[in-house]
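[1] Have a look at this prediction, sequence included:
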Amino acid sequence: MARRALILVEGTRSNGLLYVKAAQRLGLYPITLSADPAQYDYLAAERLEAIRVDTDNLDALIQECSRLRATYDIAGITSAEEKVYAAVGKLCRHFDLPGPNPASVERCCDKFVQRQLLAQAGVPIPAYCLATNATDVESSAAEIGLPVILKPAVGVGSCGVRLCRNVDELAEHTTYLLGGKHIWRSSPRILVEEFVQGPQYIPHLMGSEVIGISAADFWPLPHFVYRGTTFPALLTAEEHERIVEVSLSCLRALDLGWGPMCIELRWTKRGPVVIEVNPRLGGGPQPVQLAYGVDLVTEHMKLAIGEEWNLRRRHSHVAAVRSLVPDRDGILDWIDGDRRAAVVPGVAEVKFFVKPNTPIVRKGDYRDSLGYVIAASPSHAQTEAILQHAVELIDWSITPFPIPGRTGTICAGGVGTT
């Protein structure tokens, strides 16, 4: 009898291992297909099978999965990575396996098309224009009114996203996006978007059910690097109801409703305004599991292999995540206190993505995070206190890169701020 396998297309540094472990708990043999398996350190650390394949090439993926079917009983194909999720949907349809609607995912991943569909359905969104050159950007910003946000029409993790508060910042970031520094996955198209202000919330959905809503905040502008999230958010009954209502409107407008999704929105004077709909799990799924006892990764896996899933809450706690972000570029000399922080009562996990002697070059997106701390307790106040205490125990030092033209080495003293 052939061994049951689960195919994972690509992975992520935060969720990839969670998917592998969930597959193993369900009695499946995980196999990762990746253009560069070495980028996922957990694959080597856990001695997991990984196959190098061009994951942007659907024919290559079909060929590799067909080859694997000769040896394994492929129970399902899925991914934690948004940029390959449409391809996952196409693979699932080719092999007659449960999966997302690839056309819906593709429409959702194009932020311009997504906004058009949301606007047509009457979902509240920011004012926006599409630009393909500097002249378009300038005229669009003038039409919307500064400040505006510039972002690639296709992209993830806030890569290339920046708030432009004046004409100089607008010109600078336009040059960055169109001048060859930003890596485009498709033809260059820039979304020029109204800067909507207000508290940020993230509804987490599975299928057509809103599981709960996180509160989120960012490190200082002009970039949008998450500082942390708290689940569930402190909301009034009316606020919760309106956010759920607009979330379900997004699903109908985009023809979504299979598997995990998260929606980024801001609460404004006119209520919830949708910033983005993402056809994937939101950030790290651990807070939902810590707070409600619902393992979204495992439930997604069950859905992908056609088994019955269960989103029933087992308890009601409060979980929070704090991202650890450096305040300078340079060489990471050392990290200290992470082990002390990990044993603080209520701390669920302390994780670093980098090791000492690693060059640190901030990019203004998700890659700036050195790691994170997660804590949980029965109340918001207690969880925040636990998290703050743990974060204060963690230090690091970064030596700035030498300045060209100067002799000797410039030493930093500064300990990283959290």
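    Alright, I've got the coordinates. Residues are numbered from 1 along each chain as shown.

[2] Only C-alpha atoms from now on, for both contacts and neighbour counts.
    Will do.

[3] Okay, helices next: where are they in this protein?
    Applying DSSP state H to the chain gives helices spanning 16-25, 41-45, 58-69, 85-94, 102-109, 111-120, 134-144, 167-178, 237-254, 286-292, 296-304, 338-342, 380-392.

[4] want to throw these into CSV with mean neighbour count?
    Below are the helices of the chain laid out as CSV (neighbours: other CA atoms under 10 Å):
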stretch, mean neighbour count
helix 16-25, 19
helix 41-45, 14
helix 58-69, 15
helix 85-94, 21
helix 102-109, 21
helix 111-120, 19
helix 134-144, 17
helix 167-178, 17
helix 237-254, 17
helix 286-292, 23
helix 296-304, 22
helix 338-342, 18
helix 380-392, 18
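
[5] The ones you listed: which one's closest to Val9?
    Val9 lies closest, by CA to CA, to one member of the helices of the chain: helix 85-94, at 7.2 Å.

[6] related to what we said a few turns ago, now the helices of the chain in JSON lines, with distance to Glu349?
    Supplementary listing: the helices of the chain in JSON lines, determined by distance: least, CA to CA, whole Å:
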{"stretch": "helix 16-25", "distance to Glu349": "13"}
{"stretch": "helix 41-45", "distance to Glu349": "16"}
{"stretch": "helix 58-69", "distance to Glu349": "35"}
{"stretch": "helix 85-94", "distance to Glu349": "28"}
{"stretch": "helix 102-109", "distance to Glu349": "31"}
{"stretch": "helix 111-120", "distance to Glu349": "33"}
{"stretch": "helix 134-144", "distance to Glu349": "42"}
{"stretch": "helix 167-178", "distance to Glu349": "36"}
{"stretch": "helix 237-254", "distance to Glu349": "28"}
{"stretch": "helix 286-292", "distance to Glu349": "9"}
{"stretch": "helix 296-304", "distance to Glu349": "17"}
{"stretch": "helix 338-342", "distance to Glu349": "6"}
{"stretch": "helix 380-392", "distance to Glu349": "10"}
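
[7] Out of the ones you listed, flag the one nearest Met1.
    Closest among the helices of the chain, using CA to CA: helix 58-69, at 12.6 Å.

[8] ok, and here's another one to check against it:
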Amino acid sequence: MTARIALLAGPTTYRGEAFLEAAQKLDLVVLRVVDTPAALASGARGNWLELDFAAQQDAIAALRRRHAQEPLAAVVALDDSATMLAAQVAAALGLPHNDPNAALAARNKWVMREALARGGVPVPTYRQVALDEDPAPAALEIGFPVVVKPITLSGSRGVIRANDAAELRAAFARAREIVRAAGYGPDEGVLLL
């Protein structure tokens, strides 16, 4: 019997083709699960499933239902944005998976730095700053230059060095724009280090 896997990805992934080619070589059936805002998601169409990854419990429930109809052998994240959901879905289905806490740490720079520091791993001085906060007090505590780094974005998006207070204001404003354009709300933060 051919194994079926779920590949979870954001709508703009560039990795899908390589994974699909590899799956074909391994004779795997692929369920493509794409992150789609709830208002646009059309649910299931053949081997496609559109889910809102932000509504994690709903997405897990949808994949449980699909798994009950067509059992999955694995759940794989193609992108950074899908790592948490893939770990949670695989855990819920009793499949091999990354620990959801490890997936969170891999995705969230604040959580990772906290875990490294607790484990005795040297990390640079850092502070978390909410998008609607003034970053100046944290920067003064750390000392210039600082690096502004969105907590969950990948690909160096929004990572900007600031050598002084004026550059910090500009860098923080730019990082805030990038974070909001990526669809994150006010609870998303930025690291200063």
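    Cool, the structure landed. Every value quoted in this text rests on a predicted model; they were computed, and no experiment measured them.

[9] hang on, the earlier thing: mind checking the helices of structure 1 for the one nearest to Pro260 of structure 1?
    helix 296-304 (6.7 Å).

[10] tell me the angle of the closest one relative to helix 85-94?
    Interaxial angle, helix 296-304 of structure 1 versus helix 85-94 (axes from the mean of the first three to the mean of the last three CA atoms, to 10 degrees): 30 degrees.

[11] Where in structure 2 does helix 296-304 of structure 1 fall?
    Helix 296-304 of structure 1 lines up with nothing in structure 2 when matched by TM-score structural alignment.

[12] Please apply the same query to stretch 271-285 of structure 1.
    Counting by TM-score structural alignment, stretch 271-285 of structure 1 sits on no residues of structure 2.

[13] ditto for stretch 342-351 of structure 1
    The aligned range for stretch 342-351 of structure 1 is empty, by TM-score structural alignment.

[14] Let's see the distance spanning that stretch from one end to the other.
    9 Å (CA to CA, to the nearest Å).

[15] just stretch 96-104 of structure 1 next, same as before
    Counting by CA to CA, you get 18 Å between the two ends of stretch 96-104 of structure 1.

[16] where does it sit relative to the chain's centre, distance-wise?
    21 Å (CA atoms, centre = their mean, to the nearest Å).

[17] Structure 2: matching residues for that one?
    Taking TM-score structural alignment, stretch 96-104 of structure 1 hits residues 94-102 over in structure 2.

[18] and for that stretch, what are the contacting residues?
    Applying CA atoms under 8 Å, 6 or more residues apart in numbering, the contact partners of stretch 94-102 of structure 2 are 73-75, 84, 86-88, 90-91.

[19] Please repeat the previous calculation with a cut-off of 7 Å.
    By CA atoms under 7 Å, 6 or more residues apart in numbering, the list of residues contacting stretch 94-102 of structure 2 from outside reads 73-74, 84, 87-88, 90-91.

[20] now stretch 137-152 of structure 1
    Taking CA under 7 Å, 6+ apart as the rule, stretch 137-152 of structure 1 contacts 127, 129, 131, 160-166, 189-195.

[21] Just the buried subset of the residues you listed, please.
    The neighbour count (16 or more other CA atoms under 10 Å) marks 127, 129, 131, 160-164, 189-195 as buried among the contacts of stretch 137-152 of structure 1.

[22] Of those, just say which sits nearest to Leu177 of structure 1.
    Gly160 (6.9 Å).

[23] Counterpart of that closest one over in structure 2?
    Aligned counterpart of Gly160 of structure 1 in structure 2: Gly158 (TM-score structural alignment).

[24] I'd assumed Arg176 was in contact with its match.
    No. The pair Gly158 of structure 2 / Arg176 is not scored as a contact, 8.0 Å apart, by CA atoms under 7 Å.

[25] Just give me the residue right at the centre of structure 2.
    For structure 2, the residue whose C-alpha lies nearest the mean C-alpha position (CA atoms, centre = their mean) is Ser81; its distance is 2.9 Å.

[26] Please determine how far the closest residue in space to His94 of structure 1 that isn't next to it in sequence is located from Glu106 of structure 1.
    Closest residue to His94 of structure 1 apart from its sequence neighbours, by CA to CA, 6 or more residues apart in numbering: Ile62 at 8.0 Å. To Glu106 of structure 1, Ile62 of structure 1 is 18 Å away according to CA to CA.

[27] OK, contacts around Ala381 of structure 1?
    Counting by CA under 7 Å, 6+ apart, Ala381 of structure 1 makes contact with nothing.
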